[in-house]
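# Give me a 3D structure for the following:
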Amino acid sequence: MLSSEPFLVGGRNISPMSWRTAIASLVAAGAALPASAQTQPVTIPAKDFGPAWTGFYIGAAFGAGGLVNRIDTGGGGLGASFNSGGSGVLGSIYGGVDYQVLPRAVIGVLAEATLSSISSTNSATVPGASASITSRPNFEWAVLARAGFLANSSTLFYFTGGYTGQNIQTSGTAFAGGQAASFSRTDTFSGWTFGPGFEAMLGNNWATKLEYRYSQYGGQSLGGTGFTMSPSTHTVRAGLTYKFGGLGVAPAESRPTFNEPAFNWTGVYAGVAAGAGMSSGPVTATAGGASATFDTGGQGLLAGVFIGADYQFARQALVGVMADFTWSGMQETATLTTPVGTGYAAVSPNRSWSVMGRVGYLPIPSTLLYGAVGYTGMNVKATGTAVMAGGGTMFGENDTSVSGWTVGPGIETVISGGWTTRLEYRYSQYEQKQVTWGVTAQPSMHTIRLGIAYKLGVGANNNSIAAAD
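Okay, here's the model as predicted:
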């Protein structure tokens, strides 16, 4: 209860009744205020939100790939040992979760299932006998971990790896001595998979990625068939991902953006790249009365140099041209043993060069998604050896140039200043040509390149229209 004595406020005596009246007036005035005049939450503009990588996601991907399958067989006077190869397209679905452990570091796990149309067929014919075998790696699954570095707050460069399983459907036929045999079976192979990738935010919880993976499986004997197989695959996937949590939910104060430079893509650049790939394609070899047609496969590492020029004609678009020269260690081999002799063939696509155009889209000023297409040439070194049962030997060696076309997607992002890094996949198809005595080939290539470039001149130091706010 308030005292009956007056209060002294600012040198004046205020009666208890007056004090109670003032308090009641303030309460009444507060109750009468409209809702709009009360304190409102602080609104943060959309541009002040930065992407957060923590959260669950699902996605789908489309891509291409190839099979390199080491096959050994023998029996009935016919023996062969060769690297079988094949190409095709694929589709995948995946889901996972990421956790941004540091401002520039992300770790995560994911699972994936893939269907593919990859197929490889090989056949051999000798007097009185023939054989053929077809392999189709039609279904694959993987459980993976990944760890990545944020080149900027919207672009993740990562490596992924883990367990993979593969169903391979194999069918074959053989004729010898008037007898025929055939088989068809599906075998499960287990192994490991590893590769690099780039992922870029598109906005509204959507992201896109480009990922390459090499998968190696354990060798198996296909019981009752006379064949032993040791498969591996090279695949690339372009994916579209939806993230359930983490995009656009953290204010800039707690998860600030970084390294989002105002970058002008117009200019000339030069760089170096390293990577891996596989070669495949039909090779036909003849020796004496024997002939063989193989979908051969080879794999190896590569390294190259490149130059180019871009012109950014709009805020989020550019066009450009580029050229490159590449050295590779890929080799395709096949050995055929018959009653009339033994033949050996090796095809090595050791050097290639390309001139391409590219068109790109910039989801943010510092990250470029692009597609490239153009002319490619390649030097193929081929050797062929035949040892006849009667004691004769034939040998041939030749360097041949083949021409063709190349196409593929890529992601490129700014590191700092004029420096950029890129991940690029290419499929290249070449003409059919006789590469040496008795050997005709039509090679194709699946390659992945991780490159670093420096933008010369105007590109490195001037604000672009794409970067204008």
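
# Could you use CA atoms for every contact and neighbour count after this?
Noted.

# F325 against V305, yeah?
Yes - between F325 and V305 there is a contact under Cα atoms under 8 Å: 5.6 Å.

# which ones are touching R351?
When contacts are counted by Cα atoms under 8 Å, 6 or more residues apart in numbering, R351 touches 325-328, 378-380.

# give me every residue that touches G304.
The neighbours of G304, taking Cα under 8 Å, 6+ apart as the test, are 272-274, 324-327.

# Give me the spatial nearest neighbour of it, chain neighbours excluded.
Leaving aside its chain neighbours, G304 sits nearest to T326 (4.1 Å; criterion: Cα to Cα, 6 or more residues apart in numbering).

# Can you tell me the element the one you found falls in?
strand 317-328 (DSSP states H and E).

# want to put them side by side, so please do this one too:
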Amino acid sequence: MTCSALDRVLRAAAGITAAFVVMALVGSANAADMPIKAVPMKAPFAPSFSWTGFYAGVHAGWGFNDPAGTSTATGAGITGLTAQHNLDSNGPLFGGHAGYNWQINPRLVIGIEGDITGTGIKTSSAQTPLCSASNPQCAPGQPINGGVMTMSQEVNWLASIRGRLGTTWGPGLIYVTGGAAWANVDSKAATGDAGFNCSSPGGGCSYAATGNATRSGFVVGAGYETALAGNWTVRAEYLYYSFGGETLTAAGTPQTSCGGGLAPPCITTSTFPDLNIHTVRAGLTYKLGQPAGAPFAAFAPRTAAAARSWTGFYAGLDAGWGWGNSTGTSIVSVPGDQNAMIAEHDLGNNGPLFGGHLGYNWQIDPRWVAGIEGDITGTGIKVSSAQTPVCPRDTCGPAPGRPVPGALMSLSQEVNWLASIRGRLGVTFGPGMLYATGGVAWANVDYKSNLGDGAYLCDLPGCGFQSASNTTKTGWVAGGGYETALIGNWTVRAEYLYYSFDGETLTAAATTAAACTGAGYASCTATSTFSDLKIHTARAGVSYRF
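Below you'll find the model as predicted:
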């Protein structure tokens, strides 16, 4: 799974249902002196499923949006630099819901539902700014190689309280829903100005701004829910969320250096547009209280006399959360000094998971089960970091180790999907199976870096360094879990998996290399190193054995 249209449009599968039949015969009757042939009579129909009652459940799916952002640097009321950002984002969803339904009549159902959903919907963008038409110091549209403008946005969770109105359709309920919604969002922006709106020498200015806000908005959507067995139902639904945007404004650091031909102070403004999120998700729900109808025959539990066998093919879905704690290092080098400017990055990351699995089990004996399983999982595990570098030696003048405010170094890492082929070895334990698993794994990862040198090692207008890669890494995975029968051929599981992959190094030549000769240095280069990728995952799954 990649960050393409296929990622952004994840199709959630609707639940599978089956019909049920109740059959009976009434015994015969006898008269006093002569037998009378028994009269066959139809048994009354079993009551149909009733939707009335409280319920609670879990859901998983995918969310996506396609906004754009704008960064501007302004001095003396004149917009000097500007950058446009593609903030297209997507990621998995995992959460819970609860509510109450009233079945008004055999056809209509109304209800109210609340939900909260953790999301992996994140995005980051690092762009070299352009000179605006109102800036007297550079040509309109000229790239400012020594400047880097970054924006990032992360939707931590979504919540809503919604009404539902449905009509019975076949064995299930087709419904529309809408109400109030909330989103908790982290927004970050940073800008390194390579001296155009700032005094030089002195390296220009840097700007950083952050915000965390719980935004209010609305949500509308529709779905289909159908009875599964007993009190269980499954659903598939689409929800559209809409929230307002956000603007972050930062003062220059330090403001007094932001002259550069324009009166101080310099400020940057980063505008995040309205946040409109599309989600598709599937859910499993349990209705509290006694079921109103008999379970569907296709999903009826086995008799007690039938001992469960794990042997056979199976397939299912899983959802959960993944996290890691990587680090990164950005270095600008010149001949004779391989660490002229350096920045350290904390790349701790996390996000939801959603995927599918299939495999085959062999029950060797009543206690032991061996098997093989393959899976693929879309992830929302993303991280970005923008840091002002330091000059560790005397390259930057009389104060080694000082921050370089005119430079900004950014790294980003995004795990698009994980896949594995694993062996499983389990032992029956209670009503289920306790198992260990391990094998070969793959991860598709996007790496990006963008380094702007604010004229410390480069002649004005400074140097810009950009590099990126998309790679599918091979590694290994190991873990364990517990799986137990749910009903019929259905099982549920909970498992932990640990993935390990090598790191990545990106190296970019300066653009334009010929400009990177400040203070007599030859051309500059930049190297960004990402540490080994270690991912912990905890996930739950449901499987069907064929």
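
# now what about the TM-score between them?
Scored against TM-score structural alignment, normalised by the length of structure 1, the superposed chains reach a TM-score of 0.55; 351 aligned residues with a Cα RMSD of 5.1 Å.

# Can you spell out which helices and strands pack onto the strand holding T326 of structure 1?
With contacts taken as 3 or more Cα pairs under 8 Å, 6 or more residues apart in numbering; DSSP states H and E, strand 317-328 of structure 1 sits against strand 290-314, strand 341-364.

# For I58 of structure 1, list the residues it contacts.
Taking Cα under 8 Å, 6+ apart, one finds 93-96, 241-243 in contact with I58 of structure 1.

# counterpart of it in structure 2?
I58 of structure 1 maps onto G53 in structure 2, with residues paired by TM-score structural alignment.

# can you tell me how far that match sits from S449 of structure 2?
Between G53 of structure 2 and S449 of structure 2 the distance is 53 Å, computed by Cα to Cα, to the nearest Å.

# Okay, strands next: where are they in the stretch 351-469 of structure 1?
Ranges of strands in the stretch 351-469 of structure 1, per DSSP state E, counting those that start in this stretch, are 367-388, 393-416, 419-430, 433-436, 439-441, 444-456.

# And the second one, what's buried?
I take that to be strand 393-416 of structure 1. For strand 393-416 of structure 1, a neighbour-count test (16 or more other Cα atoms under 10 Å) marks 397, 401-416 as buried.

# What lines up with N350 of structure 2 in structure 1?
Taking TM-score structural alignment, N350 of structure 2 has D295 as its aligned residue in structure 1.

# Skipping adjacent residues, who's closest to that match in space?
Spatial nearest neighbour of D295 of structure 1, excluding adjacent residues (Cα to Cα, 6+ apart): P282 at 4.4 Å.

# Touching, that neighbour and F294? I think so.
Yes - the criterion here is Cα under 8 Å, and P282 of structure 1 meets it with F294 at 5.5 Å.

# out of these two, which sits in the more crowded spot?
Using other Cα atoms under 10 Å as the criterion, P282 of structure 1 and F294 rank with F294 on top: 26 against 21.

# tell me the contacts of the residue lying closest to the more buried one once chain neighbours are set aside?
What sits nearest to F294 of structure 1 in space, not counting adjacent residues and going by Cα to Cα, 6+ apart, is N122, at 4.4 Å. If you count contacts by Cα under 8 Å, 6+ apart, N122 of structure 1 has them with 84, 132-134, 292-295.

# Next, give me the two most distant ones among those.
Farthest-apart pair in the contacts of N122 of structure 1 is T134 and A292; separation 14.1 Å (Cα to Cα).

# who's more crowded, the two?
Each of T134 of structure 1 and A292 has its neighbours counted (other Cα under 10 Å); A292 has more, 22 against 18.

# What lines up with the residue nearest to D295 of structure 1 in structure 2?
The alignment partner of P282 of structure 1 in structure 2, by TM-score structural alignment, is W323.

# Check Y430 of structure 1 too.
Taking TM-score structural alignment, Y430 of structure 1 has L497 as its aligned residue in structure 2.

# my guess is T271 of structure 2 meets G244, correct?
No - the pair T271 of structure 2 and G244 does not pass the contact test of Cα under 8 Å, sitting 11.4 Å apart.
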